[in-house]
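S.K.: could you look at this predicted model? Sequence included:
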Amino acid sequence: MVEPFLIAVPDDRLPAIRAKVAAFDWTMVPDAGGWQSGVGLADLKRLVDYWLTRYDWRAQERRLNMLPQFTAKVRGQRLHFIHARGDGSRAPLLLLHGWPGSFLEFEALIAPLVADGHDVVIPSLPGYAFSGRPNAPIGPRQTAELMHDLMVELFGTTRYLVQGGDWGAAIGGWIAHQHPEAVAGLHLNMVLLQAEDAVPKKPEELAWAEQRAETAKTETGYSLEQGTRPQTLGVAMSDSPVGIAAWILEKFGVWADLPRDAEGRPDLWQTFDEDLLLTNIMLYLVEGSFVTSTWMYRGRVLEGSGKFPAGTRIRVP
């Protein structure tokens, strides 16, 4: 059953988070080389200073509550989602975020897509933000079934469009693979899935595979940790808002294709403002969802959903 939803973080939660932010001991974190060794401490300190002196969660909460939000139980899993209604002249559109993102990624797209005639559905993935915590790690293939069932709940047999990035790309890929009759079109901004027997042959495919392997040497440590030891990481992070902020901010700095200076340091502030970054981080804190957000990595390992079965492919355009 679909029910309206408003964000209402308990009053005692916000000062508890703020107190931990204020108590963080910066002397315990000497600089190991700035962005060359992880998150740049100067940028992190700038964000934390804004957090303590100017950031207003309640103002952000009021703004977010202007969005049409709902929850639904799907296969026993509580899902939070935005459903903005168009005039029905175009296919419904499912927008899927990844880690360390949230439904905020698509906020600016809602109005133009609705004006174009689409119903726009933006879920929080299981274990993220205001979606319920799964009982155990859940991977992209199982999540794909939840998302497909949600769209069936909302639109019946009407075919729909899917856009996904990061985990959203894996989930969207599995939806199209498993339910091609329901998906009218698939758009991905990350390549995560291929068949088990797929082998790069063309020069451009070989070059892409080589580049991907090279990137994996320096940019996938977090993924290995979250895919193999999420419990340990969760214990370390669950009581440290600044630790969670650092873990997330680093990925925004490295992954967002930002301009860089002569020493390779990303310019976060040319693209992002503090309110946007902190609101995304707070969505991992106010419901204590950082730990369960990492379970998708473990879930992929457990369900073996990193590749499609041999001899199969996505046939949805």
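M.R.: Yep, it's here.

S.K.: contacts and neighbour counts: CA atoms only from here.
M.R.: Noted.

S.K.: what helix or strand is Asp11 located in?
M.R.: Under the criterion DSSP states H and E, no helix or strand holds Asp11.

S.K.: and it, how many neighbours?
M.R.: Neighbour count of Asp11, defined by other C-alpha atoms under 10 Å: 9.

S.K.: that one and Gly306, how far apart?
M.R.: 41 Å (C-alpha to C-alpha, to the nearest Å).

S.K.: now do Gly168
M.R.: Counting by C-alpha to C-alpha - Gly168 and Gly306 are separated by 13 Å.

S.K.: same check, this time on Lys251
M.R.: Relative to Gly306, and taking C-alpha to C-alpha, Lys251 is found at 21 Å.

S.K.: then Pro134?
M.R.: 20 Å.

S.K.: and for Gln36?
M.R.: 29 Å.

S.K.: who's more crowded, these two?
M.R.: Gly306 (19 against 11).

S.K.: can you map out the helices along the stretch 51-200 of the chain?
M.R.: 57-64, 110-115, 140-155, 167-178 (DSSP state H, counting those that start in this stretch).

S.K.: CSV for the ones you listed, including distance to Leu233 and mean neighbour count?
M.R.: Formatted as CSV, the helices of the stretch 51-200 of the chain follow (distance: least, C-alpha to C-alpha, whole Å; neighbours: other C-alpha atoms under 10 Å):
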stretch, distance to Leu233, mean neighbour count
helix 57-64, 26, 14
helix 110-115, 34, 16
helix 140-155, 20, 20
helix 167-178, 19, 25
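
S.K.: against that first model, consider the following:
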Amino acid sequence: MIWRTATVITPFRIDIPQADLDDLNDRLARTRWPNEVADAGWDYGFPLARLKELADRWHTGYDWRKHEAALNELAHFTTEIDGQNVHFVHVRSPKPDALALILTHGWPGSFLEFLDVVEPLARDFHLVIPSLPGYGFSGPTHERGWDADRIARAWAELMRRLGYERYGAQGGDFGSGISTALGAAAPDRVVGVHVNYLPTRPDPDAGIDLSPEDEARLDGVRRLMANRPPYQALQSATPQTIGYALTDSPVGQLAWIAERFAQWTDPRSPVDDERMLTDVSLYWLTATAASSARLHREMVRATVPCPVPVGVAVFAHDITRSVRPLAERLYDIRHWSEFSRGGHFAAMEVPELFAEDVRDFFLGLPVR
């Protein structure tokens, strides 16, 4: 592979132009609301009253500058890899010989997912937290082909530039597939992969006797496969089309993301509205709705074997829950945890459980 750019790493500071914030506030003030049938609840989509509540808070009670200042307390950088700008946060552990971890988010998340686990994980690990190509401060992609394998190769190059010879990878949602792809792309450098989302599809040819609990999990997968979520169908088929609406309407972008947070989190550990609005603001202010949606189209691929040790954390309220006997047919499972709390955004919902499990897996691997 030939990288088409120099290996320059540049410090980066978040500084959204005031004109962009003024434009956001103006658009929110002029929102054109649809009607809603009586007693609709969630039957037709995101409830109008709840969305108006969130939009009003975004318009009148949310302070981007406060969150921007807090985010700038972290060390941000950008670099260009394979023709694409890549933004990342780099946090060094006080332990000079600590193992490095690269943490990868998914959609509709961002590097913000890991804010609450930076401090506990940095006690034992150097942390590299990139924004996916097409997301946030990495900016939009400009060509086809940014799938899991290409992103994994970019991550391997990023870690090489930072001087990490051996490191671990962690991810959820798209970050799960990218992390296992990284293990496959750089098995001599990746000591292990930890994921908090690992879909396991029904396999009638597996010849495995499954427990009633595992069969129930597979029934959930079958229902999901038979009733493909509308957002997924749109972003997989026509990401450009939905991108027009989301890039032009902040309330449209808010509803598109807030619905996922509402449906994918454990009701016992909801993500704070301020954190969610910061995530939505990141998509809006960087105009990356369309480019982030394209990843759903690019990510259609078969499972690639991951030859390095894998750790799995299963959270009770995730979209699907992994079935261990099926996962073990594909991966070298060394660590498996089941949690009674938490959902799809585990690092934000239950950061203490998430950080402890990540630490246990990587510190429990053989001497590197």
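M.R.: Cool, got the structure. All values derive from a computational prediction rather than experimental measurement.

S.K.: can you give me the TM-score here?
M.R.: Scored against TM-score structural alignment, normalised by the length of the first structure, the superposed chains reach a TM-score of 0.87; 301 aligned residues with a C-alpha RMSD of 2.5 Å.

S.K.: quick check: closest non-adjacent residue to the counterpart of Leu93 of the first structure in the second structure.
M.R.: Matched across to the second structure, Leu93 of the first structure falls on Leu101, judged by TM-score structural alignment. Nearest non-adjacent residue to Leu101 of the second structure, counting by C-alpha to C-alpha, 6 or more residues apart in numbering: Gly168, 4.7 Å away.

S.K.: run a quick neighbour tally on the one you found.
M.R.: 23.

S.K.: show the contacting residues for the equivalent of it over in the first structure.
M.R.: Using TM-score structural alignment, the equivalent of Gly168 of the second structure in the first structure is Leu161. Contacts for Leu161 of the first structure (C-alpha atoms under 8 Å, 6 or more residues apart in numbering) come out as Ala91, Pro92, Leu93, Leu94, Val183, Ala184, Gly185, Leu186.

S.K.: got TSV for these, with distance to Asn280 of the first structure and neighbour count too?
M.R.: Below are the contacts of Leu161 of the first structure laid out as TSV (distance: C-alpha to C-alpha, whole Å; neighbours: other C-alpha atoms under 10 Å):
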residue	distance to Asn280 of the first structure	neighbour count
Ala91	28	19
Pro92	25	28
Leu93	22	24
Leu94	20	25
Val183	29	25
Ala184	30	17
Gly185	28	17
Leu186	26	22
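
S.K.: so which of the residues you listed persist in the second structure?
M.R.: Retained in the second structure by both residues aligned by TM-score structural alignment, their matches' C-alpha atoms under 8 Å are the following of these: Ala91, Pro92, Leu93, Leu94, Val183, Ala184, Gly185, Leu186.

S.K.: how far away is the second one from Ala245 of the first structure?
M.R.: Which is Pro92 of the first structure. Counting by C-alpha to C-alpha - Pro92 of the first structure and Ala245 of the first structure are separated by 34 Å.

S.K.: roughly how far is stretch 82-90 of the first structure from the heart of the chain?
M.R.: 23 Å (C-alpha atoms, centre = their mean, to the nearest Å).

S.K.: now the terminal residues of it, how far apart.
M.R.: 18 Å.

S.K.: what residues of that stretch count as buried?
M.R.: Ile82, His83, Ala84, Arg85, Gly86 (16 or more other C-alpha atoms under 10 Å).

S.K.: for the fourth one, give me its contacts.
M.R.: Contacts for Arg85 of the first structure were tallied using C-alpha under 8 Å, 6+ apart; they are Val114, His118, Asp119, Val120.

S.K.: how much space separates it from Pro309 of the first structure?
M.R.: For Arg85 of the first structure, the distance to Pro309 of the first structure - C-alpha to C-alpha - is 36 Å.

S.K.: same question for the first one.
M.R.: Spatial separation of Ile82 of the first structure from Pro309 of the first structure under the definition C-alpha to C-alpha is 33 Å.
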